[in-house]
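Novice: Next come a sequence and a model predicted from it.
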Amino acid sequence: MNTPAPLPDFLQDLGHGIYAVETGFQRPNFDAAYLMVDDGRAAFIDTGTGHAVPRLLASLQALSLSPAQVDWVIPTHVHLDHAGGAGSLMQHLPNATLLVHPRGLRHMLDPSALYQGALAVYGQAEMDRSYGQLVPVPAERAQPSSDGQTITLGRRTLTLVDTPGHARHHHCIWDPVSRGWFTGDSFGLSYRELDVNGKPWILPTTTPVQFEPDAARATIHRLMAAQPERVYLTHYGALSPVAPLAEALLRLLDEVETLGLALRQHPQRHAALSAALLALYQHDLRAAGSTLPAERVADLLTLDVELNAQGMACWLDRLPA
């Protein structure tokens, strides 16, 4: 009897026909794409950047799947760490349809605005290093999702729901087989290096440019109404039980909003927001029982602190005077 070959180290079997693909973005276990397999058919949920495409294709090969067996590519939203590789991936999948939030569809058909916006922030060297090229998806191979839409993958039916708060071009995907949500960034971030006694610690993401705290809270409540048994975060991995995570996420979201409003008129607002966010995260981790040195926490959350402060500024600038 032949023993199945071990999976590559970037591919994790999560059960229920669901696999996490560690995309290699930024650092290990930072950015996941998900591969779902049912009755010989497959779907990718989020793709990572263009540099992740070889890993996504290798994941199919490791599971003895051909590219022709992939029916769907579903970015949760069009931020580049979630959808930057979608166009390039689609070139390899002859039968796949891209399913994207209607507000994000135009950016998948013509990603030039996405690229130029990121280029202005990161510069050419960082774009080449972290993101690669953005490839347009042919219009005939892409569809907009709708709130409550259902699609079929093999023998299971997935449901897509509109989930603003992090971005207005965000949807989440419900899988009834695992009773789990694929949440993109709508259910926060949770890194395994910050686990406390084997339990995940979670924080809200407020990155540019469409963070809206009221909408983010409403989205969390909507996701919880399905009584999920697990959530699949792009950053990072499958987490359960979900109820204590939602409680912690909502509490921190309230605190983030409060400190943002308090610093709205600060003369050095970005620096003040960054310092306040890091202090909040460090305090919350200590309260949860973490013994990680503050310097290690700061190192792990450097990118998130910077982006979260930028996104909060975008939100504060939209508030009425």
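Specialist: Done, it's in. On a predicted model such as this, the values are computed, not experimentally measured, just so you know.
Novice: CA atoms for contacts and neighbours, from now on please.
Specialist: Fine.
Novice: Distance check, the closest residue to G84 other than its chain neighbours against L57.
Specialist: Spatial nearest neighbour of G84, excluding adjacent residues (Cα to Cα, 6 or more residues apart in numbering): T49 at 4.3 Å. T49 sits 13 Å away from L57, going by Cα to Cα, to the nearest Å.
Novice: Looking at the two, which is more packed in?
Specialist: Remark: of T49 and L57, T49 carries more neighbours, 28 against 16, as counted by other Cα atoms under 10 Å.
Novice: what sits against the most centrally placed residue in the chain?
Specialist: Closest residue to the average C-alpha location of the chain: G184 at 3.0 Å, with Cα atoms, centre = their mean. Counting by Cα atoms under 8 Å, 6 or more residues apart in numbering, G184 touches 46, 76-77, 82, 170, 172, 232-235.
Novice: before we go on, here's another structure to hold up against the first:
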Amino acid sequence: MQPPVRPVRVAPDTYLVDAMLFDTPGALSAYVLDADRPVLVDAGTADRTDRLLGALDALTIDPADIEAILVSHVHLDHAGGAGELARRCENATVYVHERGYDYVTDAANLDYLRASVDEVTGMDDPYGVPEVVPEDRTVAVSGGETLDLGDHTLRLVDAPGHAPHHYAVFDETTRALFTIDSTGTHVDGRLYPSTPPPFDLDANLATCDRLRDLDPSVNLYGHFGPGGDDPVSELDAYAALLPEWVELVGDLAAERGEDVGAIVDALDERWRSPTTERDVAGVLANR
């Protein structure tokens, strides 16, 4: 049985929603910004849209009042629920990076994305079956855009590296920064690399620099929740961690060949996360 939806305040007017990836608490987060014109940041999986809709109910926000659904990137743990949420939040505009736009608005491309997830996970539709997002309600963005929500102003920031179709969301009013997956995974106070194919080290380091310059008040991750009390140092730490991770995987590949399983077996606990195999594969593909 799933726990009840209890949005947690993580910044002024900003609430964390546990999106219950694989029915696991603390594995995937989405966010509600309860502004004059409210928004959802990320859409979660197609099979757990009830979590976000439940959060709106708990916050007494009418889905019809949602101004925007901000899809940070089109990996289906973050974008899978966008189609249904757009249907349920009938007046919302969906914002997707221009490099990922076709994967959520075109049925054939969305089917290709689903098939790639099935292949990687070895499961059939592990995130549920996503609905296509209507083109006439979707805006392609590239970074630099701003959204006026009345009492909050959001800036969209191009944030490639983890994925080429990733953007971050910076609340200029509170300086909360929705980094989502662009600066890694943050679990129990520890940072882990998040480097799936087609991971790009140079692009990710440039993203860390770009986000650092915003001087955020808090980093809000997709896996999972808010970071620590020194968000700028946290971004610096991730920029230092990434090259170390890439070098380590490269050294192990030189010793053991490009065998993902053998490399994962050689890693100590510092590097182990639920996505370690995928993240090793991303580094190997970028060599």
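Specialist: Nice, I can see it. In this text, all values refer to a predicted model and were calculated from it rather than measured experimentally.
Novice: any chance you could map the helices in the stretch 101-250 of structure 1?
Specialist: Per DSSP state H, counting those that start in this stretch, the stretch 101-250 of structure 1 carries helices over the ranges 105-109, 112-122, 124-126, 213-224, 243-262.
Novice: who wins for proximity to A42 of structure 1 among these?
Specialist: helix 105-109 (20.7 Å; Cα to Cα).
Novice: how about Y34 of structure 1, what's its partner in structure 2?
Specialist: In structure 2, the residue paired with Y34 of structure 1 is Y31, using TM-score structural alignment.
Novice: Could you verify my assumption that its match touches D42?
Specialist: Yes - using Cα atoms under 8 Å, Y31 of structure 2 is in contact with D42, at 6.8 Å.
Novice: any idea what D230 of structure 2 aligns with in structure 1?
Specialist: That one, D230 of structure 2, aligns with P241 by TM-score structural alignment.
Novice: gap between that match and Y232 of structure 1?
Specialist: Distance from P241 of structure 1 to Y232 of structure 1, by Cα to Cα: 12 Å.
Novice: If you count surrounding residues, which of these two has more?
Specialist: Y232 (24 against 14).
Novice: Translate G165 of structure 1 into the numbering of structure 2.
Specialist: Using TM-score structural alignment, G165 of structure 1 pairs with G161 in structure 2.
Novice: so its match touches P197, yeah?
Specialist: No - using Cα under 8 Å, G161 of structure 2 makes no contact with P197, being 9.7 Å away.
Novice: neighbour count winner among those two?
Specialist: G161 (26 against 18).
Novice: for the more buried one, what are its contacts?
Specialist: Applying Cα under 8 Å, 6+ apart, the residues contacting G161 of structure 2 are 182, 195, 199-205, 207.
Novice: Same question for A113 of structure 1.
Specialist: With the criterion set at Cα under 8 Å, 6+ apart, A113 of structure 1 makes contact with H107.
Novice: can you check P63 of structure 2 too?
Specialist: Contacts of P63 of structure 2 (Cα under 8 Å, 6+ apart): 53, 56, 88-90.
Novice: about what we covered before: what's the following helix or strand after the helix or strand hosting the match of Y34 of structure 1?
Specialist: Per DSSP states H and E, Y31 of structure 2 falls inside strand 29-33. Past strand 29-33 of structure 2, further along toward the C-terminus, the next helix or strand under DSSP H and E is strand 39-41.
Novice: so where is that following strand in structure 1?
Specialist: The aligned range for strand 39-41 of structure 2 is 43-45, by TM-score structural alignment.
Novice: Off-centre distance for the matching stretch?
Specialist: 13 Å (Cα atoms, centre = their mean, to the nearest Å).
Novice: For it, give me every contacting residue.
Specialist: 33-37, 70-76, 153, 182.
Novice: Quick check: the aligned residue for P102 of structure 1 in structure 2?
Specialist: Match for P102 of structure 1 (TM-score structural alignment): E98.
Novice: quick one: its match and L70 of structure 2, what's the gap?
Specialist: Where L70 of structure 2 is concerned, E98 of structure 2 sits at a distance of 13 Å (Cα to Cα).
Novice: Thanks a lot, catch you later.
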